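Student: pasted the sequence and its predicted model underneath.
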Amino acid sequence: MLQLVRRPRVRFVTLATLLTAWLPLVLIAALGIYRPAYLKFLTISTAPLAVTLALPLRPRQHRETLSRNLIRYSQWGALVLGLLFVPVWVSSLRNLYTNSAYARADYRGIAARISAEGGAEATVLLSAPNQWEVFTYYFHGSHVLPAPYHPTAEVAGAWIDGVLAATPPRLFVLYWGDAESDPQQHIERQLAQRAYKARETWIGDVRLSEYGLGLLEAEPPTQMQVRVGEWAQLEGVAIPEAAFHPGDIVPVTLFWQALAPPPERVKVFIHVMNAEGTLVAQNDAEPGQGFLPTTAWVMGETIPDRYGLWLPLGLPPGEITLQAGLYRFSGERLPVATGGDVLVLGRVTVQP
């Protein structure tokens, strides 16, 4: 290194800028950690690359160590490289200022929504640690928790148990970059078993999910024993007997059993109907919040399937009816043995 520094300054600067420009690309290739998201780290190469292109344009008094032909070739080379990069720069600037696909998620709007619906006491889980800085800039609650990075199932379960032990009044999760931070989705899988997902919205590239909490019944308090389709049976259901208010999340657990090997994947729907028979809320998903598809069911095994039902803010007081069923991806519903294609699960009282 000392010998390199003692060389003519121009040669040292040229070599240093070239090495710095190539370093991020070499490290990504050598370590085998390429991801499309990692291309942003190539911005580190921008400044040294610009210096390299500018070296042939340096003042004449600094060129005496180089031949006239070398100077001429390097100038032409810098010009050609600069022209080659112009379309890339123009495209990058256009994407930066006009292409919504390159815009960062609206964390200000996400924070405002969580504050309005859950208040400052809401618990917010961040699936990726590097969300902390930008999210907490807008959200000033004291219960913002970054999830562990690359957790095992045991670590994720213990962490979720610790979060839920505090019985948060509202639980929100910002899923972003979880393909990198939690590729096995252990955090989301644990929440599917321990909480009741009510709503999910994509805001840019952030998936905002809202969960309700409740007792995790292992057995159905209400027995039903109703066959749905040719191979599924609803063993029973768990619905709290307490009254609810608009804006609350009603936790519902369905207990399914496969009477035969399921031949296809289907979805579950739970509808909330008012006294006039109008649909006022619903939750549709594959069983287990997508982690227990029917094709993975084991014949004879009882499967607890948890859902949260968010009650609209303008819902008037009175009784609401909860209905459920199964439907194919085509939209066709599976018939219910008792008639029709809908099961009445029970009723819930809504108070002002």
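Tutor: Ah, there it is. Numbers count the residues shown, from 1 in each chain.

Student: rest of the way, CA atoms for contacts and neighbours
Tutor: Will do.

Student: how far does stretch 241-252 stretch from one end to the other?
Tutor: 11 Å (CA to CA, to the nearest Å).

Student: give the buried residues for it.
Tutor: Phe244, His245, Pro246, Asp248, Ile249, Val250, Pro251, Val252 (16 or more other CA atoms under 10 Å).

Student: my read: the second one touches Val350, true?
Tutor: Yes - with contacts defined as CA atoms under 8 Å, His245 counts as touching Val350 at a distance of 5.4 Å.

Student: after the longest helix seen in the chain, heading C-terminal, what element do we hit next?
Tutor: The longest helix of the chain (DSSP state H) is helix 68-98. Next helix or strand after helix 68-98 toward the C-terminus (DSSP states H and E): helix 107-118.

Student: please name every helix or strand in contact with that following helix.
Tutor: helix 132-138 (3 or more CA pairs under 8 Å, 6 or more residues apart in numbering; DSSP states H and E).

Student: measure the residue most central in space within the chain to Ala116 for me?
Tutor: By CA atoms, centre = their mean, the mean C-alpha position of the chain lies nearest to Tyr175, the distance being 2.6 Å. Distance of Tyr175 to Ala116, given as CA to CA: 20 Å.

Student: got it, and Gly277?
Tutor: From Gly277 to Ala116 the distance is 30 Å (CA to CA).

Student: what about the helices in the chain?
Tutor: 2-6, 9-31, 46-54, 68-98, 107-118, 132-138, 153-165, 178-181, 186-194.

Student: buried deepest among those, which one?
Tutor: Across the helices of the chain, averaging neighbours per residue (mean count of other CA atoms under 10 Å) puts helix 186-194 on top, at a mean of 20.

Student: next up, a second structure to put side by side with the first:
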Amino acid sequence: MRLPPLNVLLTASVLLGTSSACIVEAPGGASPEERRAATVAQVPPLSIRSGANLGGKVEVVGASVQPGRIPPGDQARVTVFFKVLQPIEEDYLVFVHLEDADGRMERMNVDHKPAGGLYPTTQWKVGETVKDEFVIALPPGASPRAINVWMGLWEPRNDARLPITNPEAVRNDGRGRLLLAQVPVGG
């Protein structure tokens, strides 16, 4: 199943076995229209619930992966919802690490600016929910059983991640990476 392109400036795609990441600068910050496009009034029903608290500033409400299984040679769209709990003083990137669930392939990064680069974290307003989308892709012939999708918020200037403040409540690696999903591979 081929997904249509995202209606954002940034589509982060990773081919397992080939690392690529794209960060797009948004000049001058988000306009009111861009802010409306990057936020949601109500989170839709989610296939993945999280509740991870990142640094007391953001809650990862949950996510969806469409389709829920990635055939080799195809792609899936991941949509993550962040609830803003406190003002954020730094511009964080969404870091995404894709790893073979069995550890047979090298980790791939899909780090990107949130909301397609249109809405930096320093502009997020307390109480709103920000929607972030990115695409993961598998080359033909890829053979992992499943892909682990690890994520969090990362500030590159200081190489600092927002820590997970409720690690006992969510699957994590103890180093600030949230296991958002394990996506099965196959047709």
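Tutor: Thanks, I have the structure now. Just so you know, these numbers come straight off a predicted model, no measurement behind them.

Student: what TM-score do we get after superposing?
Tutor: The TM-score (TM-score structural alignment, normalised by the length of the second structure) is 0.69; 153 aligned residues with a CA RMSD of 2.9 Å.

Student: hmm, back to that, in JSON lines: the buried residues of stretch 241-252 of the first structure, plus distance to Thr295 of the first structure.
Tutor: Below are those laid out as JSON lines (distance: CA to CA, whole Å):
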{"residue": "Phe244", "distance to Thr295 of the first structure": "35"}
{"residue": "His245", "distance to Thr295 of the first structure": "37"}
{"residue": "Pro246", "distance to Thr295 of the first structure": "36"}
{"residue": "Asp248", "distance to Thr295 of the first structure": "33"}
{"residue": "Ile249", "distance to Thr295 of the first structure": "29"}
{"residue": "Val250", "distance to Thr295 of the first structure": "28"}
{"residue": "Pro251", "distance to Thr295 of the first structure": "25"}
{"residue": "Val252", "distance to Thr295 of the first structure": "22"}
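
Student: thinking again about what came up before, residue range for the longest helix of the first structure in the second structure?
Tutor: Under the alignment (TM-score structural alignment), helix 68-98 of the first structure falls on nothing in the second structure.

Student: for stretch 282-299 of the first structure, same thing?
Tutor: The aligned range for stretch 282-299 of the first structure is 109-126, by TM-score structural alignment.

Student: distance across the matching stretch, terminal residue to terminal residue?
Tutor: End to end - CA to CA - stretch 109-126 of the second structure spans 28 Å.

Student: residues in contact with that stretch?
Tutor: 8-14, 19-26, 29-30, 34-35, 38, 84-98, 130-133 (CA atoms under 8 Å, 6 or more residues apart in numbering).

Student: the residues you listed, buried ones only, as a PyMOL selection?
Tutor: The buried residues among those can be selected in PyMOL (16+ other CA under 10 Å) with this line:
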select buried, resi 8+10+11+12+13+14+23+30+34+35+38+84+85+87+88+91+92+93+94+95+96+97+98+130+131+132+133
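
Student: which position in the second structure pairs with the residue nearest to the centre of the first structure?
Tutor: Aligned partner of Tyr175 of the first structure by TM-score structural alignment: none.

Student: I figured Tyr175 of the first structure hits Leu126, correct?
Tutor: Yes - the pair Tyr175 of the first structure and Leu126 qualifies as a contact (CA under 8 Å) at a distance of 6.6 Å.

Student: list residues touching both of those two?
Tutor: By CA under 8 Å, 6+ apart, no residue touches both Tyr175 of the first structure and Leu126.

Student: show me what contacts the aligned partner of Val348 of the first structure in the second structure?
Tutor: Counting by TM-score structural alignment, Val348 of the first structure corresponds to Val183 in the second structure. Residues in contact with Val183 of the second structure (CA under 8 Å, 6+ apart) are Val65, Gly68, Arg69, Ile70, Ala146, Ile147, Asn148, Val149.

Student: quick one: the strands in the second structure, in order.
Tutor: For the second structure, the strands defined by DSSP state E occupy 39-40, 48-54, 58-66, 75-84, 93-100, 108-109, 129-137, 146-155, 160-161, 178-184.

Student: what's the average distance of the fifth one to the first structure?
Tutor: By mean CA distance after the TM-score superposition for the first structure, the fitted strand 93-100 of the second structure averages 1.0 Å away from its aligned residues in the first structure.

Student: check the last one too.
Tutor: Superposed on the first structure, strand 178-184 of the second structure shows a mean distance of 1.1 Å to its aligned residues (mean CA distance after the TM-score superposition for the first structure).

Student: same check on the fourth one?
Tutor: Once the two structures are superposed, the average separation between strand 75-84 of the second structure and the matching residues of the first structure is 0.9 Å (mean CA distance after the TM-score superposition for the first structure).

Student: against the first structure, where does that strand fall?
Tutor: Counting by TM-score structural alignment, strand 75-84 of the second structure sits on residues 249-258 of the first structure.

Student: Ala146 of the second structure: what's its closest spatial neighbour, skipping adjacent residues?
Tutor: Pro184 (4.2 Å; CA to CA, 6 or more residues apart in numbering).

Student: so what's the one you found up against?
Tutor: Contacts of Pro184 of the second structure by CA under 8 Å, 6+ apart are Gly68, Arg69, Ile70, Arg145, Ala146, Ile147.

Student: what do we get in the first structure for the fourth one?
Tutor: Taking TM-score structural alignment for the superposition, Arg145 of the second structure sits opposite Gly318 in the first structure.

Student: thought its match was touching Arg347?
Tutor: No - the pair Gly318 of the first structure / Arg347 is not scored as a contact, 10.1 Å apart, by CA under 8 Å.

Student: so for the two, which residue has more residues nearby?
Tutor: Arg347 (17 against 13; other CA atoms under 10 Å).

Student: what's the burial count for the closest residue to the more buried one other than its chain neighbours?
Tutor: Spatial nearest neighbour of Arg347 of the first structure, excluding adjacent residues (CA to CA, 6+ apart): Thr321 at 4.5 Å. Residues lying near Thr321 of the first structure (other CA under 10 Å) number 17.

Student: does Thr321 of the first structure touch Val272 like I think?
Tutor: Yes - when contacts are counted by CA under 8 Å, Thr321 of the first structure is listed as touching Val272 (5.7 Å).
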